[in-house]
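In: Okay, sequence plus prediction incoming.
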Amino acid sequence: MRLTRSATIAALLAALCCSAPGPLATSAFAADAPATAAREGWYGHRVDGAFVAGYAVLPKPEGVTIVDSRPAARKYDRGHIPTAINIPDGQFDKLVDLLPADKNQLLIFYCEGVDCMLSHQSAFKAERLGYTNIKVYAEGYPDWIARGNLGAVSVPYLKKRMDDGAPITVVDSRPKERKYDKGHIPGAISIPDAQFDKLRDRLPTDKARELYFYCEGLACSLSSDSAVKAVRLGYTNVKVVPEGYPMWAKLYGPGPTGEMAAAKPTIQAGKEAGSITIASFERILRDAPDTIHLVDVRAEKQFRAATIKGAINIPIDALEDSLDELPKGRPIVFFCTSGARSGDAYDLIKEKKLPVEAYFLDANVKFDKDGNYRLEEN
């Protein structure tokens, strides 16, 4: 009986040791880990996604460098393994100084999957430079995402999405008073990770919305912790920005403070004359809903079934006879279901040359049975 219990305990300990991902994973485990049979031209020492997951965590572990060998703008910037640096294989010699000075440090190279040779080529180059602890994650980024892991984006890519007016939500996971209020990425909302459950209603109702979480750089885990919570809530397009606010401030200067953020949001014009972008519309509703008037120009029956909080109803067929009923003192944003009737409402205001600052939401507005809505580009 004593031998049976000892054997059972030993088996449990072995299982725990081998199944728990983390920076304590060993090179011996890595050598036995590859999930795909070797191919001609591949680097000999390979690891799988479970091994990589032990190192692709925040705060970034010491003693390991994960290298993305893919092109920057087309691949790395749009999505990469968290904490990975970018050394495109075609620029390896130019960017080799990004590798650690310690030639014994663990290096993990990856690229775009089993048909991609860039990571293997870079691994051989690093070996010729004298690095002694090199691994290749041959299945690469596609496998990383397929396993359900979080992807990361670069700060320049995030800024490009913002500059393009893309319908995204940026979340600052740092403490509000100590960090966010002293400077944050423009347009970001504050949901400190410690208050995530309490403030999660600040997240968009559309679970397919692009969410980008950031905090205080590679030494901070708050953003990844919050991102995981968002995934558990059912959000399907969640990424982290590991370099976070420190990199934003380095590249683009300090962001707005809490006091500056409280100022009136700017209405960003859309592609159609008189339209407002989805991103601008949602940002205003989230941060300063009292700075605009919402007018739902759908039929009364549709309005009573569901509308956007704070809206009044003036059906488009009744608008010309109800111009005196339009709210005053703030910009008006007309909306409907597809942007057609709201566009007609805007055109009528312009035709009548009314002294009203008006816009229309050129988007598909879809309501669910609970009255929640999501916006989609036309």
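Out: Thanks, I have the structure now.

In: CA atoms for contacts and neighbours, from now on please.
Out: Fine.

In: mind listing the strands for the stretch 251-378 of the chain?
Out: Ranges of strands in the stretch 251-378 of the chain, per DSSP state E, counting those that start in this stretch, are 275-276, 293-296, 312-313, 332-335, 358-361, 363-367, 373-377.

In: CSV for those, including mean neighbour count and distance to residue 80?
Out: Shown next, in CSV, are the strands of the stretch 251-378 of the chain (neighbours: other C-alpha atoms under 10 Å; distance: least, C-alpha to C-alpha, whole Å):
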stretch, mean neighbour count, distance to residue 80
strand 275-276, 24, 32
strand 293-296, 23, 40
strand 312-313, 18, 44
strand 332-335, 26, 37
strand 358-361, 26, 34
strand 363-367, 19, 31
strand 373-377, 17, 26
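
In: let's bring in a second one:
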Amino acid sequence: MNRIYGLLLGALLMVGAAGCGTEAQLEAAEPEPFTSASEQDLSDYIITEEEEGEQEHVPYNEDWNYITTLELMRVLDGQETTSQDRNSYDDVPPEWSGVALIDARPREVFAAGHINGAVNIPDSEFDSLTDMLPEDKETMLIFYCGGLHCPLSGSSAEKAMELGYDNSYVYQEGTPAWKQAGNYFTVDESYVEEKIMESYVAREDTEPVLLIDARTYEGYFNAHIPTAVFWDDTQYDVKYTGFAPENKEAEIIVYCGGFFCHKSHELAESLLGDGYTNVKVFAGGMPAWKQAGLPVFGMESGGEEFDVSAGKVDRSVSADEFDDLVQKGSTVIDVRGESETASGMIDGAIHIPDGDIHANDPGVEEKLPDDKKDTLVIHCASGARAAGVVEKIADLGYEEVYYLNGPISISSDGSYSLD
């Protein structure tokens, strides 16, 4: 049952914290009792650079399964980063196969930064939120909290095992190790709202936050979160690196079109690769922001209309128009990534990742129809990536080229649904 604990114990020994030098010492230590969410000191669970050794680690429990940071990264690497069918942060991504990630920390801390795809079941509220657990008790449940000293993940995992979830694991290294391994965190709309309020922005003792909208420029122009700036994720390396903060520890929050949109996650990865250490993704994006009734800037907020394309051909099509073009036999171009197309593609579609198109790969044109008069219709998952490459395809001489301006979900049999 503790097959992975050896790796975790190695991590504990390398840390060299007081009272954690041997397994005997670990077993001798007693975890600090915790109280209700309203009485808790949340500082232990905030995602910050923690000074290990100042607090006692939770003692090893031979009845628990443990999972390390490396193991967790491998597990999540096999799951979808985004979700076509996830509607809120309370939902385990339906695309995830056989695993659920559970954040056992208080709600306010979860909102301020959690591992992407996790659901929040605070340990103090576990008994009243068991309906959030998967129906299948064979599901691998992974519980985490604020690090080696945090007792909440182990407490919740034990409660889950008592309910029959024998495949429960404790990620005891938690959020500090996850961040140290070079990963970003996900936040919700309440956290973003806090960062744009005057009570935060106007204070002298707060650090500036860079809020980035990674959707299409047309979408940004019509409606965006106040204080957000527009960055095209596909042009980061060639256009926006010079505008990134000089301070690599600056807080950066990226969002796009919702749980199904890859653009914010891809830009976050680019920023991490460039050395930024405090990157977060607002995964719910504009849909979650609007659903919460929060304010937007742009033409939409004033009830006005403006053709930001300056008269250029409108190549966007609605769901009904897309379906009509497909039924008429138009050539479908799928610009999603390899991991996305692996789960299904429209029958007869041509797969050309948008990155190849942006890179002007000469092999792109070879995959396209020889007849430049053919009608092409491009799609991704949300419409953003397709919008970003449609003009590049048109520049190759295809006049009848359009893109689906909206989400699409494709099954393994090639059937699709448009939301």
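Out: All right, it came through fine. If you're wondering where the values come from, they're calculated on a predicted model, not measured in any experiment.

In: Overlay them and tell me the TM-score.
Out: Once superposed, chain against chain, the TM-score is 0.55 (TM-score structural alignment, normalised by the length of the first structure); 235 aligned residues with a C-alpha RMSD of 3.1 Å.

In: still on that earlier bit, between the strands of the stretch 251-378 of the first structure, which one is closest to residue 193 of the first structure.
Out: Closest to residue 193 of the first structure of the strands of the stretch 251-378 of the first structure, according to C-alpha to C-alpha: strand 373-377, at 24.7 Å.

In: and the angle for that closest one with strand 363-367?
Out: Calculated by axes from the mean of the first three to the mean of the last three C-alpha atoms, to 10 degrees, strand 373-377 of the first structure forms an angle of 160 degrees with strand 363-367.

In: same for strand 373-377 of the first structure, what does it pack against?
Out: If you count contacts as 3 or more C-alpha pairs under 8 Å, 6 or more residues apart in numbering; DSSP states H and E, strand 373-377 of the first structure packs onto strand 363-367.

In: In the second structure, which residues correspond to the strand it packs on?
Out: Aligned using TM-score structural alignment, strand 363-367 of the first structure spans no residues in the second structure.

In: Now check residue 138 of the first structure against the second structure: what is it aligned to?
Out: In the second structure, residue 138 of the first structure lines up with residue 172, judged by TM-score structural alignment.

In: Let me fix that, I meant to ask about residue 225 of the first structure.
Out: The alignment partner of residue 225 of the first structure in the second structure, by TM-score structural alignment, is residue 266.

In: For residue 255 of the second structure, see how far away the closest residue to that match other than its chain neighbours is.
Out: Leaving aside its sequence neighbours, residue 266 of the second structure sits nearest to residue 233 (C-alpha to C-alpha, 6 or more residues apart in numbering; 7.0 Å). Residue 233 of the second structure sits 11 Å away from residue 255 of the second structure, going by C-alpha to C-alpha, to the nearest Å.

In: Would you mind telling me which of the two has the busier surroundings?
Out: More neighbours surround residue 255 than the other of residue 233 of the second structure and residue 255, with 30 against 25 (other C-alpha atoms under 10 Å).

In: still on that earlier bit, overlap of the contact sets of residue 233 and residue 255 of the second structure?
Out: Overlap of the contact sets of residue 233 of the second structure and residue 255 (by C-alpha atoms under 8 Å, 6 or more residues apart in numbering) consists of 214, 263, 264.

In: Distance check, the match of residue 138 of the first structure against residue 238 of the second structure.
Out: Note on residue 172 of the second structure: its distance to residue 238 of the second structure, by C-alpha to C-alpha, is 40 Å.

In: These two - which one has more neighbours?
Out: residue 172 (29 against 8).

In: what residues are up against the more buried one?
Out: With contacts defined as C-alpha under 8 Å, 6+ apart, the neighbours of residue 172 of the second structure are 66, 67, 68, 144, 145, 147, 148, 150, 153, 154.

In: ok, now residue 202 of the first structure?
Out: Counting by C-alpha under 8 Å, 6+ apart, residue 202 of the first structure touches 191, 286.

In: just the one 4 residues further on next, same as before
Out: Remark: with contacts taken as C-alpha under 8 Å, 6+ apart, residue 206 of the first structure is in contact with 373, 374, 375.

In: switch the cut-off to 10 Å
Out: 234, 235, 236, 366, 372, 373, 374, 375, 376 (C-alpha atoms under 10 Å, 6 or more residues apart in numbering).

In: Let me know the closest of those residues to residue 149 of the first structure.
Out: Looking across the contacts of residue 206 of the first structure and measuring by C-alpha to C-alpha, the closest to residue 149 of the first structure is residue 236, at 11.7 Å.

In: How about that closest one: what's its closest non-neighbour residue?
Out: The shortest distance from residue 236 of the first structure to any non-neighbouring residue, by C-alpha to C-alpha, 6+ apart, is to residue 208 (5.4 Å).

In: same check, this time on residue 8 of the second structure
Out: Nearest non-adjacent residue to residue 8 of the second structure, counting by C-alpha to C-alpha, 6+ apart: residue 68, 5.9 Å away.

In: Trace that neighbour over to the first structure, please.
Out: Here residue 68 of the second structure is matched to residue 48 in the first structure, going by TM-score structural alignment.

In: Same question for residue 237 of the second structure.
Out: Aligned partner of residue 237 of the second structure by TM-score structural alignment: residue 197.

In: what about its match, distance to residue 27 of the first structure?
Out: 39 Å.

In: the more surrounded of these two?
Out: Taking neighbours as other C-alpha under 10 Å, residue 197 of the first structure and residue 27 compare with residue 27 leading, 17 against 13.

In: what are the ranges of the strands in the stretch 1-150 of the first structure?
Out: Using DSSP E, counting those that start in this stretch, strands in the stretch 1-150 of the first structure cover 64-68, 85-86, 106-110, 134-137.

In: Check which helices and strands the second one is in contact with.
Out: Right, the one you point to is strand 85-86 of the first structure. strand 64-68 (3 or more C-alpha pairs under 10 Å, 6 or more residues apart in numbering; DSSP states H and E).

In: Surely residue 385 of the second structure is in a strand?
Out: No. Membership of residue 385 of the second structure in a strand is not supported by DSSP: H, G, I helix; E, B strand; the rest coil, which gives helix.

In: Verify the stated contact: it with residue 391.
Out: No. Using C-alpha atoms under 10 Å, residue 385 of the second structure is not in contact with residue 391; the gap is 11.6 Å.

In: what touches both of the two?
Out: residue 403.

In: and these two? which has more neighbours close in?
Out: Using other C-alpha under 10 Å, the more surrounded residue of residue 385 of the second structure and residue 391 is residue 385, with 27 against 17.
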